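1. only geometry, no sequence info:
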């Protein structure tokens, strides 16, 4: 018997709750959950609970951003990391820290990083063209991501002291370690603003399974709705980058996980992707905490190790389908 969207959502959400409980129990210190002392209470409420909530926020942002980009560009390979949006937001963030424009704890940092995300989206649309093929979009995104990565590498190389270089480089890898309530508050505004935008434009995204000419005859202002959706993607991506750094491939994996469950309709892909993204990122984060290493592995590295092979598989499948 095939599950409907609500049943699938309930099952996925139940799994997320179980994995979140597991995520709370892992860490460098063992905790007596029945009768915690003062130090253990501080660890729970100041370290582990913010980390769990931040995982939910970042994963839902990346999953929704990936789904919006794939529906908007009609490209199953589109994703904020691959298309260079994350790289541009990260570049502006590092530049702000490097030149001392804003401190790392400033709430103005997401606003400036948003400019970088919007710049990345705009460059992608200009380079790919109005009726770009999936290959052209990926190539344009790779070019943008490479340029932003090279610029970030230059700033890191020219860092005034080795400690700044190490801290910024570790942040760029994407990590949920040592996060606090402040990181949650940095991510929250962009996500809160983006979700209503996507909700209001959801019917436009559903209709994009048809041609743009047909969508226009249905009463949608295609250019206006596209710009609003790109703004939402930039807000979601910026929120993630500013709070935890660059975590790639989660936005790519989540919509495909929904499709693998048998839900191919844009409505299901759009609203189940945040849930599957939370499931993926919690699994990745729990795994890196369970690994026995001298220093916790950034979750962005593990996500890339899983996501890059999947991207290769998807590219091969697309090539074979065209052949």
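-> It's in. Keep in mind that this is a model prediction, so the values were computed, not measured.
2. C-alpha from now on. contacts and neighbour counts both.
-> OK.
3. how about the helices in the stretch 1-150 of the chain?
-> Applying DSSP state H, counting those that start in this stretch to the stretch 1-150 of the chain gives helices spanning 5-25, 38-43, 49-73, 85-99, 109-128, 134-157.
4. Please compare the first structure with the one that follows:
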């Protein structure tokens, strides 16, 4: 399929889902009345629902989904591994640990930006540890092993904080955050998430040619003038910033960065560079659809969006493993 047409169709799908997300739910709101009242100087219940509840939820779902889809395509292209995901170098688990530490020490109640900042610092710290552990000129295998070690350490520290939590309410808050959700957020949290997401995306921009060259092997890419070490750590930093910013707000939402690149890769001719913007739009569409789907459950049934993406993504992950094994036989 033509790249421009594919991007246009996915962009139209994302915009449509954002509009649908503003007005659909367990308690749908009248579209035109809510729009009209939101333009008035006097706030009403409908205008507040639209601008302070539904709008930040839709924007956070779109940008977080785009971040996860983009970073998944980056990691799979960089590591030349179809099973790679943004959490492979510790950024997701590091962000989760940073945010959980903020919740554990109660810093979120004293400083409104503490939670997203904790997630970003956790992601950057985990990526730095992977860098120090693997070494500057590490091989792909060494990087993956270092990422697995840091992921395990971050999860162990999260378990320790859960074990030491001062009350059942603190445990509940941490556990619910880890399930992943785009609900109950304000525009302030969206604006805090946005700079890290945009900066990470900016660091990815322009590296499509280098990722295409990597498909021919590192030696060939070097002969084409690609600085492999610089490319690797620039993209790791980009993933840490973008994913850390998103995960610190939404909590742990898995499998978007794994599933979306796989579904869309055949449509771009299996070219990693062309897959980047397509995966960003696909990730936004997937998370928006998942968030819309959980709103259609009966009122009083609270399903976190991270649970739904895991229910969809886990069987797909098992399918990829079995497919890889068959290909090796």
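-> Perfect, thanks for sending it. Computed from a predicted structure; not experimentally measured.
5. Drop the TM-score for these two in here.
-> In this superposition the chains share a TM-score of 0.89, using TM-score structural alignment, normalised by the length of the first structure; 318 aligned residues with a Cα RMSD of 2.4 Å.
6. which one of the helices of the stretch 1-150 of the first structure lies closest to residue 195 of the first structure?
-> Taking Cα to Cα, helix 49-73 is the member of the helices of the stretch 1-150 of the first structure nearest to residue 195 of the first structure, at 8.5 Å.
7. which residues in the second structure does that closest one align to?
-> Helix 49-73 of the first structure corresponds to residues 55-79 of the second structure when matched by TM-score structural alignment.
8. mean shift between that stretch and the first structure?
-> Compared with the first structure after fitting, stretch 55-79 of the second structure has a mean deviation of 0.8 Å; criterion: mean Cα distance after the TM-score superposition for the first structure.
9. ok, now stretch 276-294 of the second structure?
-> Mean for stretch 276-294 of the second structure is 0.8 Å (mean Cα distance after the TM-score superposition for the first structure).
10. equivalent range in the first structure for that stretch?
-> Alignment of stretch 276-294 of the second structure against the first structure: residues 270-288, by TM-score structural alignment.
11. Buried residues of that stretch, list them for me.
-> Across stretch 270-288 of the first structure, burial judged by 16 or more other Cα atoms under 10 Å covers 270-286, 288.
12. ditto for stretch 176-184 of the second structure
-> In stretch 176-184 of the second structure, counting by 16+ other Cα under 10 Å, buried: 177, 178, 179, 180, 181, 182, 183.
13. Could you take the helices of the stretch 1-150 of the first structure and lay them out as TSV, with extra columns for distance to residue 238 of the first structure and mean neighbour count?
-> Formatted as TSV, these follow (distance: least, Cα to Cα, whole Å; neighbours: other Cα atoms under 10 Å):
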stretch	distance to residue 238 of the first structure	mean neighbour count
helix 5-25	24	15
helix 38-43	28	13
helix 49-73	9	26
helix 85-99	6	25
helix 109-128	6	21
helix 134-157	15	19
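14. Out of those, which gets nearest to residue 246 of the first structure?
-> Ranking the helices of the stretch 1-150 of the first structure by their distance to residue 246 of the first structure (criterion: Cα to Cα) puts helix 85-99 first, at 6.4 Å.
15. Just want the angle from that closest one to helix 109-128.
-> 130 degrees (axes from the mean of the first three to the mean of the last three Cα atoms, to 10 degrees).
16. on average, how far is helix 85-99 of the first structure from the matching bit in the second structure?
-> With mean Cα distance after the TM-score superposition for the first structure, helix 85-99 of the first structure averages 1.7 Å from its match.
17. now do stretch 223-238 of the first structure
-> Stretch 223-238 of the first structure, aligned to the second structure and superposed, deviates on average by 0.8 Å (mean Cα distance after the TM-score superposition for the first structure).
18. What range does that stretch cover in the second structure?
-> Going by TM-score structural alignment, stretch 223-238 of the first structure sits over residues 229-244 in the second structure.
19. now the matching stretch, how far from the chain's geometric center?
-> Its chain's average C-alpha position is 14 Å from that of stretch 229-244 of the second structure, according to Cα atoms, centre = their mean, to the nearest Å.
20. which residues touch that stretch?
-> With Cα atoms under 8 Å, 6 or more residues apart in numbering as the test, stretch 229-244 of the second structure has contacts from 67-68, 71, 74, 78, 86, 89, 91-92, 94-95, 119-124, 127, 136-137, 196-204, 207, 210.
21. Map residue 102 of the second structure onto the first structure.
-> Match for residue 102 of the second structure (TM-score structural alignment): residue 96.
22. Just give the closest residue to that match, not the sequence neighbours.
-> Leaving aside its chain neighbours, residue 96 of the first structure sits nearest to residue 102 (5.9 Å; criterion: Cα to Cα, 6 or more residues apart in numbering).
23. Can you tell me how far that neighbour is from residue 174 of the first structure?
-> Distance from residue 102 of the first structure to residue 174 of the first structure, counting by Cα to Cα, to the nearest Å: 20 Å.
24. Residue 47 of the first structure contacts residue 180, correct?
-> Yes: counting by Cα atoms under 8 Å, residue 47 of the first structure touches residue 180, with 5.9 Å between them.
25. coming back round to it: next, the contact list for the residue nearest to residue 96 of the first structure, please.
-> 96, 108, 109.
26. of the buried residues of stretch 176-184 of the second structure, closest to residue 157 of the second structure?
-> residue 178 (13.7 Å).
27. Quickly note the distance from that closest one to residue 309 of the second structure.
-> Distance, residue 178 of the second structure to residue 309 of the second structure, by Cα to Cα: 13 Å.
28. Over to residue 295 of the second structure?
-> Counting by Cα to Cα - residue 295 of the second structure and residue 309 of the second structure are separated by 14 Å.
29. which one is the residue nearest the centre of the first structure nearest to, not counting chain neighbours?
-> In the first structure, the residue lying closest to the centroid (Cα atoms, centre = their mean) is residue 62, at 2.5 Å. Nearest residue to residue 62 of the first structure, sequence neighbours excluded (Cα to Cα, 6+ apart): residue 251, at 4.8 Å.
30. What is the burial count for the aligned partner of that neighbour in the second structure?
-> Matched to the second structure by TM-score structural alignment, residue 251 of the first structure sits across from residue 257. Using other Cα atoms under 10 Å, residue 257 of the second structure has 31 neighbouring residues.
31. Equivalent analysis for residue 80 of the first structure, please.
-> Applying other Cα under 10 Å, we find 33 residues neighbouring residue 80 of the first structure.
32. list the contacts for it?
-> Residues near residue 80 of the first structure by Cα under 8 Å, 6+ apart: 62, 65, 66, 69, 86, 233, 237, 248, 251.
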